[in-house]
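1. please find the sequence and the predicted model below.
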Amino acid sequence: MGNQPLIVLSDDSQRTSGKDAQSMNISAGKAVAEAVRTTLGPKGMDKMLVDSTGNVVVTNDGVTLLTEMEIDHPAANMIVEVSETQEEEVGDGTTTAVVVAGELLKRAEELLEQDIHATTLAQGYRQASTKANEVLDEIAIDVDASDDEVLQQIAATAMTGKGAENAKDLLSSLVVQAVQTVADEDGIDTDNVKVEKVVGGSIDNSELVEGVIVDKERVNDNMPYFSEDANIALIDGALEIKETEIDAEVNVTDPDQLQQFLEQEEAQLKEMVDKLAAAGADVVFVDGGIDDMAQHYLAEEGIIAVRRVKSSDMSRLARSTGARAVNTVDDLTEDHLGFAGSVAQKDIAGDQRIFVEDVEDAKAVTLILRGGTEHVIDEVDRAIEDSLGVVRTTIKDGQVVAGGGAPEVELSLALRDYADSVGGREQLAIEAFADALEVIPRTLAENAGLDPIDSLVELRSAHDGGDVAAGLDAYTGATIDMGEEGVYEPRRVKGQAIESATEAAVMLLRIDDVIAAGELKGGGSDDGDDEEMPPGGGMGGMGGMGGMGGMGGAM
């Protein structure tokens, strides 16, 4: 074939290789980190995201930001996955994980320019991550699962900076109470804590209901509003006449036949209600519909009925009241019934809801969140989700570390000492890892309007002197003992953030060839003339990062 080039890719394919590919991926990772960096800490700023239909989300929650931004770039999406993993595993620390990942890539870029091989960097980063988790184990503080004060401090730390500061004492107390209530021998499933958002009133009006609130009304106005010491039945079906499975035709030749047909239907419905009453049910929650005639008979029996209840609510009702769901009324016996001291239809901010309260062993609870506007409640809801996650993690693991950038500074110092013992080119990677961790206290200082260099020097000095819990007070700028201040985070949140950030950075650094089936948004070109992506919102095709309506300007 002589010197004729061999074409193995389609004309539409785009290939970026070598340093161009590494540079493109690193730029993508840094841009994602830069987008969320200003949201970190108690003085972090909010972002406004506007989608193509005009819907607005105002938040500084890392995982919410990154998922709402609809990022297209494949390398950037790997960083987004870091935040999603962090959220699923431990419930908080998403911004920390992404910012650390971005800083690891930035430090790696400097070493790559010095001809340090990506494999060497990857090895050094992995060693540093392992060592960092060992140091975290050494500095972690043991916490008793029944220590309400520390648990409330952890919950308050998680929601600081998310619009809930004014009521964080109340909310953190409610969160701890909720998690402790739903805990059982199988662990803690925070899905059993339902958050009911109600627009109206202030955040201070929020409350915890030990039981379930169903966002429905009783099906008939003639039914009682209230039932005391109520036996509760759960039907995973409908209180209606079953339709035939095949198309059927009924020929009626005179009015008497029609009347008999209708009477037979009514008798069947009356029989269903009689069975409910015979079993002793005072309240019935139905997954499907309830026939109008059945509603009439239920009202006559004084039974409160609620239809088309969500399966998640049915599960919570079963868990909370002890009721066992049945498929049809024919299967119902007294043993299937649950119990609640009070079932009532109440008004909250103009909406009617069914309250199931005063249960013997509430393994499902409802947190009513109040707030002046929908945007305020949504952001407080995200803060509550983070708090539930960290309290659950703390109770499960029983270990915390101080907040305010204290662990990162301690880890940074320990890793620099460790690097000296490693030697070789990996030593440079471990030192770069140590520098990268300091991005957290530095960013906390920047977001609080403080001088990051002065703050970092003070923190290093305190940690050199043996003060492991020394962190940055974002409100005063002073270096204080975070343990005495009650600023704690679960040890696993920090460990998971470092592990996830390391894995994402290493994965991106090891890519030296990007082959795209079509045009790679935000990437380079065949001639290697890649434009570096601007920080924050201009990655061109990070899709969401400049493309969600007016979002680019909000970055």
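-> Right, received. Where do you want to start? Residues are numbered from 1 along each chain as shown.

2. only C-alpha atoms for contact and neighbour calcs from this point on.
-> Will do.

3. what are the buried residues along stretch 241-259?
-> Buried residues in stretch 241-259, counting neighbours by 16 or more other C-alpha atoms under 10 Å, are absent.

4. contact partners of that stretch?
-> 265, 268-269, 291 (C-alpha atoms under 8 Å, 6 or more residues apart in numbering).

5. tell me which stretches of the stretch 201-350 of the chain form strands.
-> 207-209, 212-214, 226-235, 283-286, 304-306, 338-348 (DSSP state E, counting those that start in this stretch).

6. helices or strands up against the third one?
-> Think strand 226-235. strand 283-286, helix 311-321, strand 338-348 (3 or more C-alpha pairs under 8 Å, 6 or more residues apart in numbering; DSSP states H and E).

7. can you check the last one too?
-> Counting contacts by 3+ C-alpha pairs under 8 Å, 6+ apart, strand 338-348 is packed against strand 226-235, helix 311-321, strand 351-357.

8. counting neighbours, what do you get for residue 346?
-> Neighbour count of residue 346, defined by other C-alpha atoms under 10 Å: 16.

9. adding another structure so you can compare the two:
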Amino acid sequence: MVTQEHESLLSETERSQGRVALRNNVAAASALADAVRSTLGPKGLDKMLVSGEGGVTVTNDGVTVLETAKVEHPTAKMLIAQSSAQDREAGDGTTSTVILTAELLQNALELIEMGVHPTLVEKGYRLASKEAMSHLQQMSKEATEEDSLRSVMTSLSGKSDEGVRHHLSQLAVSAATSLATEVNGKIEADPTLVKKVNDGGRPSTESELVSGLVIAKEPIHTEMKMFPDGGKILILDGGISRRKPDLDISLKVTTIGMTSALNAQEMADIQNRVDIIAATGCNLLCARDGIDDDASNMLLAAGITSYRRIEKPDLELLARTTGALVVHEPTLAKPEDLGNFTSLNTQNWNGVSQMQLIGSEKGGLTLIVRGTTKTRIDEVSRGFDDASGVACGLVRDPRILPGGGATQMALARHLRKIAPTVPGREQLAIEAFSGALESIPRILSENAGLSPLDEVLRLNAAQEEGGDWIGLNMYSGETESMYDAGIIEPLVVSLNAISGAMEAAVSVLRIDDVLWANQDPSIPDWEKSDGSVGET
């Protein structure tokens, strides 16, 4: 029995149930997919994103388009979250994930309109996804070093020109190789260990990868020395300055010399903190906040080279590449908090002094992003993010699949063969899953100006004769071996895209009731508008 209180709550709520709710959710997913479908593939078009402040971004990167858009519908937000997860896990396949999810939902809606229950559609989708994962493993090949480079270049198709794509791909593969390290018996490579520094006014093909972390800072004192042979570093999430009282107080000077005595006490406090830092044996101090001039002279006398006002992300990168623990207060510093670095030097680029540190831990690289304009620099930076994500993914799992829609077509053909072996209405869902997979080669053809229907039929026939690695070459318009054409992609991209799209679609299918609260946020009864507290 619904209580009177619940009836009052629902009276202030807009409610959609059953198939109406599903239709609305599928419409939202389809609208989101339509916003990025024209960006898919090497012939995909760009989107111009204009922010509320008038900033302009031109890109065909699906996840950038989705994360920049202002979306209110909860289903659309779910798809954007799934696309972002795909970007973090695989570094590519974000647009494919959204398109597959929308196609799965559209096909599921058709089945439900025919009378198939959503739980049966879910069961069929899960069976199809499991079978697809197994077939992907069988299709995959081990990647050589050359394959890794070609796979990274495929991920950048349609982004910038050929020369920049090739250059960024080489940088990304080089970075992934340098970052590769063994963790718990597995090879890992973390692309977030690469710091980016912008350097405008030069061609993008002159972007370069340098060892160590480069930070636009100079020592707080000109006489502080560098350590080209390495040393120990202390990272301080704070500063060294005169302490200020927490309360707003006034001091009344009644005795001559009281001010100088207070100043002497403050100097003694700073000296004590510097002595504690020096006692740890560190050679280099990097602080997030300011360091007073008095402290600067004391650190110079102690032989400690110091940098101040370093951004928090840079501090975290320094900690990860040197193995140091971040200390929040100088008086808490201990020798075991120190990290190690193998080299500390200073560089000067375009009149800006740069600190260059190479940590003892494997990793810590800096990409000097160059471009003639800010828009160009941003484009190169996003391209390297995608490329490094794919390259690092290949370090973790060096298996590859064909591109050009070959993988999705091969899976669709395989699922259609096994669908009749599944009893019950679940086989209809498997057929629907197969149809959703065919949307990828169909949209690739459409974006290349080809006939979607003709190309899908031609690819289907070509794979029947030549095998699963036959795909569509959008540059030549022919069907050929994707391995020979160098159009390949990491296995992990397809694994994550298909499983993620299936999970997102199932999550939406299980929703049969959507409640939208109409009432605006209100002040609780126990807090009055004048700030007083009422009875509870």
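-> Received, thanks. The shown structure was predicted, so the numbers you read here are calculated from the model rather than taken from an experiment.

10. could you dump the strands of the stretch 201-350 of the first structure to a markdown table with distance to residue 182 of the first structure?
-> Rendered in a markdown table, the data for the strands of the stretch 201-350 of the first structure read as follows (distance: least, C-alpha to C-alpha, whole Å):
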| stretch | distance to residue 182 of the first structure |
| --- | --- |
| strand 207-209 | 12 |
| strand 212-214 | 12 |
| strand 226-235 | 20 |
| strand 283-286 | 22 |
| strand 304-306 | 24 |
| strand 338-348 | 17 |
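
11. among the ones you listed, which is nearest residue 372 of the first structure?
-> strand 338-348 (13.7 Å; C-alpha to C-alpha).

12. now do the closest one: everything it contacts.
-> 198, 217-218, 225-233, 283, 318, 321-324, 352-360.

13. just the buried residues of those residues.
-> Buried among those by 16+ other C-alpha under 10 Å: 198, 217-218, 225-227, 230-233, 283, 318, 321-324, 353-359.

14. contacts only, for residue 413 of the first structure.
-> 434, 460.

15. how close does it sit to residue 500 of the first structure?
-> With distances taken as C-alpha to C-alpha, to the nearest Å, residue 413 of the first structure is found 21 Å from residue 500 of the first structure.

16. residue 84 of the first structure contacts residue 63, correct?
-> Yes: judged on C-alpha atoms under 8 Å, residue 84 of the first structure makes contact with residue 63 at a distance of 6.2 Å.

17. can you tell which of the strands of the stretch 201-350 of the first structure is closest to residue 451 of the first structure?
-> Nearest of these (C-alpha to C-alpha): strand 207-209, 40.1 Å.

18. ok now the closest one, how far from the chain's centre?
-> 21 Å (C-alpha atoms, centre = their mean, to the nearest Å).

19. now stretch 391-407 of the first structure
-> Distance, centroid of stretch 391-407 of the first structure to centroid of chain: 17 Å (C-alpha atoms, centre = their mean).

20. now that stretch: which residue numbers in the second structure?
-> Stretch 391-407 of the first structure lines up with residues 391-407 of the second structure when matched by TM-score structural alignment.

21. now the end-to-end length of the matching stretch.
-> 20 Å.

22. circling back: joint contacts of residue 84 and residue 63 of the first structure?
-> With C-alpha under 8 Å, 6+ apart, residue 84 of the first structure and residue 63 have common neighbours residue 94.

23. packing partners for the strand or helix carrying residue 77 of the first structure?
-> Applying DSSP states H and E as the criterion places residue 77 of the first structure in helix 74-90. Counting contacts by 3+ C-alpha pairs under 8 Å, 6+ apart, helix 74-90 of the first structure packs against helix 19-37, helix 62-68, helix 94-113, helix 374-397, helix 491-509.

24. nearest residue to the residue sitting nearest the centre point of the second structure other than its sequence neighbours?
-> Against the mean C-alpha coordinate of the second structure, by C-alpha atoms, centre = their mean, the closest residue is residue 88 at 4.3 Å. Of all residues not flanking residue 88 of the second structure in the chain, residue 389 sits nearest, at 7.8 Å (C-alpha to C-alpha, 6 or more residues apart in numbering).

25. correct me if wrong: the one you found contacts residue 91.
-> Yes: counting by C-alpha under 8 Å, residue 389 of the second structure touches residue 91, with 4.3 Å between them.

26. neighbours of residue 350 of the second structure, how many?
-> 8.

27. quick check: the gap between residue 107 of the second structure and residue 411 of the second structure.
-> 17 Å.

28. neighbour count winner among the two?
-> Using other C-alpha under 10 Å as the criterion, residue 107 of the second structure and residue 411 rank with residue 411 on top: 24 against 20.

29. so what's that one up against?
-> When contacts are counted by C-alpha under 8 Å, 6+ apart, residue 411 of the second structure touches 132, 135-136, 434, 437.

30. let me know the closest of the residues you listed to residue 112 of the second structure.
-> Closest to residue 112 of the second structure, out of all of the contacts of residue 411 of the second structure and judged by C-alpha to C-alpha, is residue 434, at 16.8 Å.

31. and the closest one, how close does it get to residue 375 of the second structure?
-> Taken as C-alpha to C-alpha, the span from residue 434 of the second structure to residue 375 of the second structure is 40 Å.

32. more neighbours, these two?
-> Neighbour totals were compared for residue 434 of the second structure and residue 375, and residue 434 leads with 27 against 14 (other C-alpha under 10 Å).
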